[in-house]
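A.B. asks: This is a predicted model, with the sequence first.
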Amino acid sequence: MRFIFIDEAGTAPKEPIRIVPGVTVETDRQMARIERAPKNVHDTFVPADFREGFAFHATEVFSGTDIDTRRWPLQDRLDLLKAVASLPYAFDAPLGPGRSEIGARETPRACPPDLARRIRA
């Protein structure tokens, strides 16, 4: 069995592009190790002062509305972002990127135009 996890970024009004990546996980082979990985990243890359109640949101890590980023060096925050972005690669989990321009009506690139017309008909 496989699980597919997706998340979006770029939903704020000022952001012109929405990104929706997905990762596929083989539950038999990868799930237990992958479930432990976020805690390992959390314990390794999030300073002890910020760990309680911490949930990874890149906007928060870099803008700091709830986190005092003056007490968390930029390079350390970049290292956290790299570690999170590297998780699928560390486990050879296939990625499926998606992208759309906000306000634009695009036909998905993975769907041939003639098939898209038949599906929408």
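C.D. replies: Now that the structure is in, tell me what you want to look at.
A.B. asks: all contacts plus neighbour counts: C-alpha atoms, from now on.
C.D. replies: OK.
A.B. asks: How much space separates I4 from F50?
C.D. replies: Computed as CA to CA, to the nearest Å, the I4 to F50 distance reads 29 Å.
A.B. asks: Could you pull out the strands in this structure for me?
C.D. replies: Assigned by DSSP state E, the chain shows strands spanning 2-6, 17-19, 22-26, 95-96, 99-101.
A.B. asks: Name the stretch among those that sits most buried.
C.D. replies: Sort the strands of the chain by mean neighbour count, taking mean count of other CA atoms under 10 Å, and strand 22-26 sits at the top with a mean of 18.
A.B. asks: from the chain's centre, how far out does stretch 37-50 sit?
C.D. replies: Computed by CA atoms, centre = their mean, to the nearest Å, the chain-centroid distance of stretch 37-50 equals 17 Å.
A.B. asks: ugh, typo on my part, it should be stretch 12-27
C.D. replies: Stretch 12-27 sits 6 Å away from the centroid of its parent chain (CA atoms, centre = their mean).
A.B. asks: Over to stretch 35-54?
C.D. replies: On CA atoms, centre = their mean, the centre of stretch 35-54 falls 16 Å from that of its chain.
A.B. asks: Now do the buried residues in it.
C.D. replies: A37, V41, H42, F45, V46 (16 or more other CA atoms under 10 Å).
A.B. asks: Who are the packing partners of the lengthiest helix in the chain?
C.D. replies: Taking DSSP state H as the criterion, the chain has its longest helix at helix 27-45. Applying 3 or more CA pairs under 8 Å, 6 or more residues apart in numbering; DSSP states H and E, one finds that helix 27-45 contacts helix 74-90.
A.B. asks: Which residues does the helix it packs on contact?
C.D. replies: Contact partners of helix 74-90, identified using CA atoms under 8 Å, 6 or more residues apart in numbering, comprise V23, A37, P38, V41, F45, V46, A58, V61, F62, P94, L95.
A.B. asks: Hey, what's the angle from that helix to strand 22-26? Just curious.
C.D. replies: Angle of helix 74-90 versus strand 22-26, following axes from the mean of the first three to the mean of the last three CA atoms, to 10 degrees, is 50 degrees.
A.B. asks: Comparison target, given below:
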Amino acid sequence: MDESGISSKERVTVVAAVIVNADKELKAVEERVESIIAKYVPEKYQEGFSFHATDLFHGGGRIFDRRQYLLETSHEILKKLLRVTGEFRLPIVYGYSEKTSLLELFKKVPPRHAAAIHHAYTYSMCVVAAERYMREKAQQSELASLVVENNDNSQKAIKMIHALMRSRNLDEASPALVSDLKQMAPGCLPITKIVHGVYFASKEDSVVLQIADACAFTIRCFLEEKPGIGEFRDVLTGNNPQALKRDESKDFAGYNILCS
């Protein structure tokens, strides 16, 4: 899982996850991303390198500064990362929430803490999407574990909300939050197909996080109606933009499942 839109400048936060079968798909996916690094990143920077979607889209960072590196090439790299999901038919799940509406509920909380709560809440949307996928689409015997991009500010809040979602005493623990989640994903709580706690890692440690980052960035920019995102949206959805359309019946948050 990786997020996009956690800074104060963005209106929407998205947490996205790419579901990969560790036994059948992970090695091939890793090799695919490593081949993209080998092709486009200078050799002296390849060790421990990770792609960041915002750098590729805007032309920034140490490698992809648009003053030194063609923006068209950076955009092609971002598309290649997005195409990995279609190439390997990897399901994508994501949660989203608008900052303005949610942070209004926590206006008396220090901004740093409010941001962590918002991130964790959006994370919970992605988790229920993953749980729903595992219950409805995966083999009955299959279980999942979560690898999440390390974020020092949100890590504690994410651990707490994850433990809550696994709890057998949900209604006693946090009635308001649980009621919201149950309404959005009936029958998916407590989570049972997602086992263990949360594993935190950096993009350098997990190439799948780099793909999740590309997905989260593209979805957020689509939901915010950012200019120039259309071609990346089309790559992600296979020219089906309706696949990313938000549920207007939900006030400010929701989740979605994309299957190739």
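C.D. replies: Received, thanks. Every value quoted in this text rests on a predicted model; they were computed, and no experiment measured them.
A.B. asks: Now the TM-score, please.
C.D. replies: TM-score of the superposed chains, computed with TM-score structural alignment, normalised by the length of structure 1, equals 0.72; 111 aligned residues with a CA RMSD of 3.0 Å.
A.B. asks: of all the strands of structure 1, which lies closest to D68 of structure 1?
C.D. replies: In this view, the strands of structure 1 are compared for proximity to D68 of structure 1 by CA to CA, and strand 17-19 is the closest at 27.0 Å.
A.B. asks: so which of the strands of structure 1 comes closest to F54 of structure 1?
C.D. replies: From the strands of structure 1, taking CA to CA, the stretch that ends up closest is strand 2-6, at 20.3 Å.
A.B. asks: May I see the buried residues of stretch 62-72 of structure 1?
C.D. replies: F62, W72.
A.B. asks: Not counting that stretch itself, show me its contacts.
C.D. replies: P47, F50, E60, V61, R77.
A.B. asks: change it to 10 Å
C.D. replies: Residues from elsewhere that reach stretch 62-72 of structure 1, judged by CA atoms under 10 Å, 6 or more residues apart in numbering: 46-47, 49-50, 54, 57-61, 74, 77-78, 81.
A.B. asks: how long is it end to end?
C.D. replies: From its first residue to its last, stretch 62-72 of structure 1 covers 10 Å (CA to CA).
A.B. asks: try stretch 79-93 of structure 2
C.D. replies: Between the opening and closing residues of stretch 79-93 of structure 2 lies a distance of 18 Å (CA to CA).
A.B. asks: Helices of the stretch 101-250 of structure 2, start to end?
C.D. replies: Ranges of helices within the stretch 101-250 of structure 2 are 111-136, 155-166, 170-173, 175-184, 207-223, 230-237, based on DSSP state H, counting those that start in this stretch.
A.B. asks: Mean neighbour count for those helices - can I get that in JSON lines?
C.D. replies: Shown next, in JSON lines, are the helices of the stretch 101-250 of structure 2 (neighbours: other CA atoms under 10 Å):
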{"stretch": "helix 111-136", "mean neighbour count": "22"}
{"stretch": "helix 155-166", "mean neighbour count": "18"}
{"stretch": "helix 170-173", "mean neighbour count": "13"}
{"stretch": "helix 175-184", "mean neighbour count": "14"}
{"stretch": "helix 207-223", "mean neighbour count": "26"}
{"stretch": "helix 230-237", "mean neighbour count": "20"}
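A.B. asks: Can you check which of these gets nearest to V198 of structure 2?
C.D. replies: Of all the helices of the stretch 101-250 of structure 2, helix 155-166 sits nearest to V198 of structure 2, with 6.7 Å by CA to CA.
A.B. asks: That closest one aligns to what range in structure 1?
C.D. replies: Mapped onto structure 1 using TM-score structural alignment, helix 155-166 of structure 2 spans no residues at all.
A.B. asks: Show me what that helix packs onto, helices and strands only.
C.D. replies: Identification of packing neighbours for helix 155-166 of structure 2 by 3 or more CA pairs under 10 Å, 6 or more residues apart in numbering; DSSP states H and E yields helix 111-136, strand 144-149, helix 170-173, helix 175-184, strand 194-201.
A.B. asks: could you check the angle helix 175-184 makes with the longest one?
C.D. replies: The reference is to helix 111-136 of structure 2. Calculated by the same axes, to 10 degrees, helix 111-136 of structure 2 forms an angle of 40 degrees with helix 175-184.
A.B. asks: Distance from the chain centre to helix 111-136 of structure 2, please.
C.D. replies: The chain centroid and the centroid of helix 111-136 of structure 2 are separated by 10 Å, computed with CA atoms, centre = their mean.
A.B. asks: again, but for the third one
C.D. replies: The offset between the C-alpha centroid of helix 170-173 of structure 2 and the centroid of the whole chain comes to 27 Å, using CA atoms, centre = their mean.
A.B. asks: For A201 of structure 2, which of the helices of the stretch 101-250 of structure 2 is the nearest?
C.D. replies: So among the helices of the stretch 101-250 of structure 2, helix 207-223 is nearest, using CA to CA, at 8.5 Å.
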